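S.K.: Below is the structure, and that's it, no one-letter string:
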C-alpha cells in the first residue's frame, strides 16, 4: 500500500493505531482530506464500526510487531498512535513503530509525563489533545479573543476584533509592533474573506484581525478591543 521510497514527505497512506474517539476522529478527517487510512484496533466491534468510513480497517494487537508486519505497517511513512488510556499499550505500540523504522510517528498522550515517555521511546510528535484544548479554551474564556492558537512555548496567533484606537489608520501609522510587539498578518471585513495585511492596510471598524506575537503581548492587544 505504501512505498518506503516515496520521497514526498506528505504523500502516501497513514496507519492509525487505536480507533477510540481521538483516533477515529483523526482517521475520518484524514480520509475526508484525501488520504488513504489503515485503521487498526484490537476490538473487532470498533474496527467493524469504521469499516465503511476508512480505506481499510483491521483487527490486531498493536503491540505485536509480527501482527503489524502482516498488515504491511513497516511500509508506511506515517503512523499515529491514538491509544490514550491504556498507557502500557500506548508506549509499547509506539516502541514497535520505532523498531519498524516508521519515519514519522505521532502519538497521543494523556499527560505531560506520558508525553515525555513517548518522546523517549522515539515518537517524533506528541499530542496532548485534552490539555491543549483546555488551554485554548481557557485563553478564550478569560480574554476577548475570538480564537487562539499556540505554536511554541511563548508564541501564539489570535483572531480578534480591531481595537477602536487603530480604526481609520494604516498599520504603518499605528506602529503596532513598536507599541505592542505584535504583527497583524491578516484582515477580514464584513462580507469578505481574509486577506493578507500590509503596512498600507487601513483598519476599519468591525474588522477581524489575525495577530501574531508573544502570548502576553497578543493577549494584551486583544484585551484592548
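M.R.: Cool, got the structure. Predicted model only: the values in this text are computed from it and were never measured. Residues are numbered from 1 along each chain as shown.

S.K.: use CA for all of it now, contacts and neighbours both
M.R.: Will do.

S.K.: Give the buried residues for stretch 167-180.
M.R.: Of all the residues in stretch 167-180, those buried under the rule 16 or more other Cα atoms under 10 Å are 167, 170, 171, 174, 175.

S.K.: among those residues, which are in helices?
M.R.: Among the buried residues of stretch 167-180, the residues falling in helices (DSSP state H) are 171, 174.

S.K.: Closest to residue 50 out of the buried residues of stretch 167-180?
M.R.: residue 171 (49.5 Å; Cα to Cα).

S.K.: Pull the number of nearby residues for the closest residue to that closest one other than its chain neighbours.
M.R.: Nearest non-adjacent residue to residue 171, counting by Cα to Cα, 6 or more residues apart in numbering: residue 199, 5.0 Å away. As a burial measure, residue 199 scores 13 neighbours (other Cα atoms under 10 Å).

S.K.: about what we covered before: and which of the buried residues of stretch 167-180 is nearest residue 102?
M.R.: Closest to residue 102, out of all of those and judged by Cα to Cα, is residue 171, at 46.2 Å.

S.K.: if we can go back for a sec, my guess is the residue nearest to residue 171 contacts residue 170. True?
M.R.: Yes: using Cα atoms under 8 Å, residue 199 is in contact with residue 170, at 6.6 Å.

S.K.: Can you tell me the element residue 186 falls in?
M.R.: Using DSSP states H and E, residue 186 sits in strand 183-188.

S.K.: Which secondary structure elements does that strand sit against?
M.R.: Helices and strands touching strand 183-188, as assessed by 3 or more Cα pairs under 8 Å, 6 or more residues apart in numbering; DSSP states H and E, comprise strand 195-196, strand 208-214.

S.K.: closest to residue 6 out of the ones you listed?
M.R.: The nearest among the helices and strands packed on strand 183-188, by Cα to Cα, is strand 195-196 at 34.1 Å.

S.K.: Second structure for comparison follows:
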C-alpha cells in the first residue's frame, strides 16, 4: 500500500476545531480542501487556505463536483449540527473514501458515526476534560490515553525508587507500569533501561493500564 501521510485531505466543517485542523495541515505542507456551508466563514479563511469553498456537504452531487471522491482521507469536523455530521459521514462512506475521521460531541453521536462509516471517531471535548481531570487530581504533568485502557503519564519518580537501578526495582511486577524514558534536570529525555537510576529532580514517562499508572503517579 502506498504511503498516504502526505496525501491531500478534505476537511468538512470550519468551526474552531475544523479551521484549526485545516490551517495546521496547510502549515505542515499538506494540501487541504476545506468545505463549509457558511459563505462568510469561507471568505474569512480564503486568505489562509488555498482551497476553501462554500458548499453543502449533505449534497452528494456537490461533493462529487468538488472532487471529494478523489481524496484518500477526509475529516468531518462538523460540531453541533448532528444531522449534517451524520449524513456527511455516510455520504463519504458511499463515495468510498478510504480513511474517514469524524468529530463527535458525545458517545451516542460517536456510535452512530461509526455505524454510518467513520473509521475513526474523535471526542475532543470529552478527551480534553478527562485529561484535565487527571492533571488536576494528581501529581501528573501530562496524561495521554493511547488505547481504551492504556495510558502514558509524565510524572516524578516516587521516593521508593530514587537511587535504585530500574532493573532491580521490580517496578513492573509490583505496580504493572514501565518507565519508558527519563529526563534529568537541564537534560533531554532519554530511553530508560535496566541500568537507569532515578533521582529526585528527574521527570519520567510511564506506560501501563490506566488504573495502574494512576496508582503509581499518586505514590509519594
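M.R.: Yes, it's here. Predicted model only: the values in this text are computed from it and were never measured.

S.K.: ok, back up a step: with distance to residue 101 of structure 1 and mean neighbour count added, can I get the helices and strands packed on strand 183-188 of structure 1 in a markdown table?
M.R.: Listed next are those as a markdown table, based on distance: least, Cα to Cα, whole Å; neighbours: other Cα atoms under 10 Å:
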| stretch | distance to residue 101 of structure 1 | mean neighbour count |
| --- | --- | --- |
| strand 195-196 | 41 | 13 |
| strand 208-214 | 37 | 22 |
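
S.K.: Out of these, which is closest to residue 77 of structure 1?
M.R.: Nearest of these (Cα to Cα): strand 208-214, 32.4 Å.

S.K.: By how much does the closest one deviate from structure 2 on average?
M.R.: Once fitted to structure 2, strand 208-214 of structure 1 is off its aligned match by 0.5 Å on average (mean Cα distance after the TM-score superposition for structure 1).

S.K.: what span of structure 2 lines up against that strand?
M.R.: Mapped onto structure 2 using TM-score structural alignment, strand 208-214 of structure 1 spans residues 203-209.

S.K.: Looking at structure 2, name the residue matched to residue 159 of structure 1.
M.R.: Using TM-score structural alignment, residue 159 of structure 1 pairs with residue 154 in structure 2.

S.K.: For that match, grab the count of nearby residues.
M.R.: Neighbour number of residue 154 of structure 2 under other Cα under 10 Å is 23.

S.K.: what do you get for residue 200 of structure 2?
M.R.: Based on other Cα under 10 Å, the number of other residues close to residue 200 of structure 2 is 14.

S.K.: what do we get in structure 2 for residue 52 of structure 1?
M.R.: So residue 52 of structure 1 corresponds to residue 47, using TM-score structural alignment.

S.K.: Next: residue 34 of structure 1.
M.R.: Using TM-score structural alignment, residue 34 of structure 1 sits opposite residue 29 in structure 2.

S.K.: any idea how far residue 49 of structure 2 is from its match?
M.R.: 11 Å (Cα to Cα, to the nearest Å).

S.K.: Looking at the two, which has the bigger crowd around it?
M.R.: residue 49 (20 against 11).

S.K.: Just the element for the counterpart of residue 126 of structure 1 in structure 2, please.
M.R.: By TM-score structural alignment, residue 126 of structure 1 lines up with residue 121 in structure 2. Using DSSP H and E, residue 121 of structure 2 sits in strand 120-122.

S.K.: now what about the helix or strand following that strand, what contacts it?
M.R.: Downstream of strand 120-122 of structure 2, the next assigned helix or strand under DSSP H and E is helix 124-136. Contact with helix 124-136 of structure 2 is made by 103, 104, 105, 106, 140, 141, 142, 143, 144, as judged by Cα atoms under 8 Å, 6 or more residues apart in numbering.

S.K.: Restricted to strands, list these.
M.R.: Residues of these located in strands (DSSP state E): 103, 142, 143, 144.

S.K.: now the helices for structure 2?
M.R.: Under DSSP H, structure 2 gives helices at 16-27, 39-45, 60-65, 82-94, 107-116, 124-136, 171-175, 210-217.

S.K.: I'd like to know which of those is closest to residue 204 of structure 2.
M.R.: So among those, helix 210-217 is nearest, using Cα to Cα, at 10.3 Å.

S.K.: in structure 1, what residues pair with stretch 95-105 of structure 2?
M.R.: The aligned range for stretch 95-105 of structure 2 is 100-110, by TM-score structural alignment.

S.K.: mind checking the end-to-end distance for stretch 176-185 of structure 2?
M.R.: Using Cα to Cα, first and last residues of stretch 176-185 of structure 2 are 26 Å apart.
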